[in-house]
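**Q** Build the 3D model from these lines:
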Amino acid sequence: MSRVLTVFGGSGQGRTSGAERMAWRTTSALARRGHQVATLTDAPPPDDLRTAHCPVFRSVAELLSARPWPRPDVVHAYDVALPRAVAQAHELARRWNASFVLTPASTPDVWPDRDLGAALCREARVVYTLTQAETAALEAMGVSGTRVRALPQAPDLVGTPDPDAFRTRRELSGDLVLFLGRRIASKGYQVLLDAAPRVWQHLPDTLFVFAGPVGDAQAARAFRGPLDARVVDVGLLPDQEKHDALAACSVLCLPTSADVFPLVFAEAWACGKPVVTGRFPGVGEVVRDGVDGIVTDARPAAVADALLRLLTDGTARRTLGTAGLRRVRAEMSWDQVVRAVERGYPSSVPSP
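**A** Purely as a prediction, here's the structure:
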């Protein structure tokens, strides 16, 4: 068993990103499987992991003072969209002569420093990727393909879902189209807002529920109002209510144009819900168009057409949602994720 230090930054605003959740869940699973694990992060854990059985340090100074072991075997960093934490992990790995491994967890399109991100990926002895398209993009940046390991995705849901409680609490009825994610331009929140009137022309009672943090000033203005009463902004949801919302919706719609593998897609499928997504590199590996979701252009008219196809055809909706649920049960679990991570740790790390 290995001594593992996981390192990742926090996104702030009281939220936990998909990359952070991946890091927390993998860390917890590694500890359960007998590895000696510690975490360096300023990110809050998911609600049910506040008593995780591994030490958590909030700064490098705190970590160096505590020294949970003489040195780690592996320093595992997450999310190049927050490069400061990844750079800290790289420096700590050098300091301790440990294996530096990295899960980029986000598309280069959202990296704040693409050159630094590419350099950190090239320095990693193992890079974990979620799709072949992500692998190809990193290889184009000079990352050796011999160092890449494929990583599955898995849903991160807490508790038993209660869709009726979500509807009652929010006084919602009828079909719900759910947007769940960070409200930034590349995630397509504005596309969905602009698609809503086209849907209402045919299905005037459809509600559009937006959950997740406001990511920039433009989004803040968009949701400051005035909004149509059929646009419901529920803000940041606790983990249990997020699960309830996914179970309550008719369709999850994230018309993203820049992503790797949104965690929320796996979560929607785990609730038996179909997804509508925009096009991004590798989207065909993530959403099987016409099987567990619909892939369409991130334009209001195209998104509205996709939503109308599903909202007017309950059988198609259930068929796609059921296919997604079967896929999650067969291919997407944290046990599968952590075993893939373990296979990349020291014994199988290629030499620089």
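
**Q** going forward, measure contacts and count neighbours with C-alpha atoms only.
**A** OK.

**Q** Give me the buried stretch members for stretch 5-25, please.
**A** For stretch 5-25, the neighbour count (16 or more other CA atoms under 10 Å) marks 5-11, 15-25 as buried.

**Q** Between the two ends of that stretch, what distance do you get?
**A** 14 Å (CA to CA, to the nearest Å).

**Q** what's in contact with that stretch?
**A** For stretch 5-25, the external contacting residues (CA atoms under 8 Å, 6 or more residues apart in numbering) are 27, 37-46, 72, 74-79, 82, 84-86, 89, 105-106, 156, 212-213, 236, 262-264, 334.

**Q** hmm, back to that, show me the buried residues of stretch 5-25 that map onto strands.
**A** 5, 6, 7, 8 (DSSP state E).

**Q** Save those as TSV, and put in distance to residue 205 too.
**A** Shown next, in TSV, are those (distance: CA to CA, whole Å):
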residue	distance to residue 205
5	50
6	46
7	46
8	42
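
**Q** For PyMOL, what selects the buried ones among the contacts of stretch 5-25?
**A** Per 16+ other CA under 10 Å, the buried members of the contacts of stretch 5-25 correspond to this PyMOL selection:
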select buried, resi 27+37+38+39+40+41+42+43+44+45+46+72+74+75+76+77+78+79+82+85+86+89+105+106+156+212+213+236+262+263+264+334
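
**Q** to compare against the first, here's another:
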Amino acid sequence: MKITHLWQDYSPNLFDRAHPLCLAHGVQSEVVCQAFIDNGAAALPHTSWVRRRAPAESNSTALAARIARRLRRPLDLARFARLVQARVQAGAPQVLHLHFGTTAAALVQRHALPSLPMVVSFYGMDVSQSLRDTDTLRAYAMVFRQATLLHVLCDEARQRLVDAGCAADKIRIANLPIDLAAIPDIGTTPTPTTRFLIPARFVEKKGHKLLLDAMRQLCDAGLPVQLTCFGYGPTDWLVQAVAERGLGQAVRVVNNQQSGNFIADYVDMLQAHDVVLAPSIRASNGDDEGGPALTLVMAQAAGKPVIVSDFPGAERSVADGREGLVVPAGQAEALAAAMRGMVGDHARWQRMGQLGRQRVVVEFSEAAYWQQLQGWYSTCSPQP
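**A** Next up, the predicted model:
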């Protein structure tokens, strides 16, 4: 069997495991992408792209950069559609695996979605913000008809696709895996200052401003706390938000520039912190998580306790009071209370961290994901 994976934006060494797993299990596999994000990681074999793009190009908020992206987008998409058609014709795959519903929608809108058995995976923005766009919804209607299976990350995402017109029996729910071999069981260590970490892109839906409001409350109460914001994206607004709240001594912002060494950098961060946070919200444009936050899951694999908001998919790795604490999304007071309850409580950190690791090493393993992939691909193209 041969699988062709289609991406608009593809970042090697981040969270794609489908192509590497196919190759590792002797399945012919290739990636075709519109933009290969040049984060310093080497491309795996059988990867082709329209254009290599530096992370800074995507993350820049400068006017000239925004105009350039707007002008380049339709040209790159047209070239991507042609590349997909050429690679499908040359490679003759039995199954397509499209990553992000918006990748499928973009090809539909250009009448360039190949007529082959396909799996379409929805990961977040494409099953939240994109559902507000009329043109995307029209394209999704054709994707729903043509796709053999649609993959989502949680029950809420499944229901959103059903509400958008997708047949329920086509939808599968499965966790994306994490590279457990790359994440040591760090556990917890008593510290005089409780060191919180939010590992997330610097975008509205991750809840940074809400978290800073909660941190201000903890600092005003005289509690020994520190916070690190670790991620990538435009930082000006976040640095300003820290300054406006007078948190310069308690909060630092670390931009890893979408590095291809993300996992190693993140493990270093986990070594230096006690409690990991994911206070995600639904952004003003409708974007939300749409599934488990994999940086949070990785922290659980390292044996760290977590605090999360009740975003769609949080329940896939955290039960309130067991692996961590769950608070209502968008409520700074509730988040501050949960953080206050974690300050200095090493026994609690240890108990929750151990339970979190026990859960995710089973439910987010590559073996579990590969079993799902095999089933999907066999459904799409049964072998004689």
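
**Q** picking up where we left off before, which of the ones in strands among the buried residues of stretch 5-25 of the first structure sits closest to residue 150 of the first structure?
**A** Nearest to residue 150 of the first structure out of these is residue 6 (CA to CA; 18.5 Å).

**Q** if we can go back for a sec, of the ones in strands among the buried residues of stretch 5-25 of the first structure, closest to residue 151 of the first structure?
**A** residue 6 (16.3 Å).

**Q** how near is that closest one to residue 63 of the first structure?
**A** Distance from residue 6 of the first structure to residue 63 of the first structure, by CA to CA: 12 Å.

**Q** Which residues are in contact with each of the two?
**A** The contact lists of residue 6 of the first structure and residue 63 share residue 40, where a contact means CA under 8 Å, 6+ apart.

**Q** residue in the second structure matching residue 321 of the first structure?
**A** Mapped onto the second structure by TM-score structural alignment, residue 321 of the first structure lines up with residue 353.

**Q** three-state assignment of its match?
**A** helix (DSSP: H, G, I helix; E, B strand; the rest coil).

**Q** That one touches residue 307, doesn't it?
**A** No - checked against CA atoms under 8 Å, the pair residue 353 of the second structure and residue 307 is beyond contact range at 11.2 Å.

**Q** so what's residue 103 of the second structure closest to, chain neighbours aside?
**A** residue 8 (5.8 Å; CA to CA, 6 or more residues apart in numbering).

**Q** same deal with residue 297 of the first structure?
**A** residue 278 (5.3 Å).

**Q** contacting residues for that neighbour?
**A** Residue 278 of the first structure neighbours (CA under 8 Å, 6+ apart): 188, 254, 255, 256, 257, 295, 296, 297, 298, 303.

**Q** For it, what is the corresponding residue in the second structure?
**A** Checking TM-score structural alignment: residue 278 of the first structure goes with residue 309.

**Q** quick one on the thing from earlier: next step: the buried residues of stretch 5-25 of the first structure restricted to helices.
**A** 18, 19, 20, 21, 22, 23, 24, 25 (DSSP state H).

**Q** any idea which of the residues you listed is closest to residue 313 of the first structure?
**A** residue 18 (30.5 Å).

**Q** where's the closest one relative to residue 305 of the first structure, distance?
**A** 28 Å.

**Q** Check residue 164 of the first structure too.
**A** 28 Å.

**Q** Then residue 17 of the first structure?
**A** For residue 17 of the first structure, the distance to residue 305 of the first structure - CA to CA - is 29 Å.

**Q** ok, residues contacting stretch 83-103 of the first structure?
**A** So stretch 83-103 of the first structure is contacted by 7-9, 41, 71-80, 111-113, 116-117, 120-121, 123-129, 345-346 (CA under 8 Å, 6+ apart).

**Q** which one is residue 198 of the first structure nearest to, not counting chain neighbours?
**A** That would be residue 304: by CA to CA, 6+ apart, it lies 6.1 Å from residue 198 of the first structure.

**Q** residues contacting the one you found?
**A** 192, 195, 196, 198, 199.

**Q** So what does it match up with in the second structure?
**A** Using TM-score structural alignment, residue 304 of the first structure sits opposite residue 336 in the second structure.

**Q** sec struct for that match, please.
**A** helix.

**Q** Please tell me how far it sits from residue 124 of the second structure.
**A** 26 Å.

**Q** Residue 1 of the second structure: how many residues sit nearby?
**A** When neighbours are defined as other CA atoms under 10 Å, residue 1 of the second structure has 15 of them.

**Q** quick one, what contacts it?
**A** 27, 28, 93, 94, 95.

**Q** Check the gap between the residue nearest to residue 103 of the second structure and residue 265 of the second structure for me.
**A** Taken as CA to CA, the span from residue 8 of the second structure to residue 265 of the second structure is 25 Å.

**Q** What of residue 75 of the second structure?
**A** From residue 75 of the second structure over to residue 265 of the second structure (counting by CA to CA), the distance is 35 Å.

**Q** Kindly report the same for residue 365 of the second structure.
**A** Using CA to CA, residue 365 of the second structure is found at 21 Å from residue 265 of the second structure.

**Q** out of those two, which sits in the busier spot?
**A** The neighbour count for residue 365 of the second structure versus residue 265, taken as other CA under 10 Å, is higher for residue 365 (17 against 13).

**Q** Would you mind finding the match for that one in the first structure?
**A** Residue correspondence to the first structure (TM-score structural alignment): residue 365 of the second structure is matched to residue 333.

**Q** For the stretch 1-150 of the first structure, just list every one of the helices.
**A** 18-32, 60-66, 83-96, 114-123, 132-140 (DSSP state H, counting those that start in this stretch).
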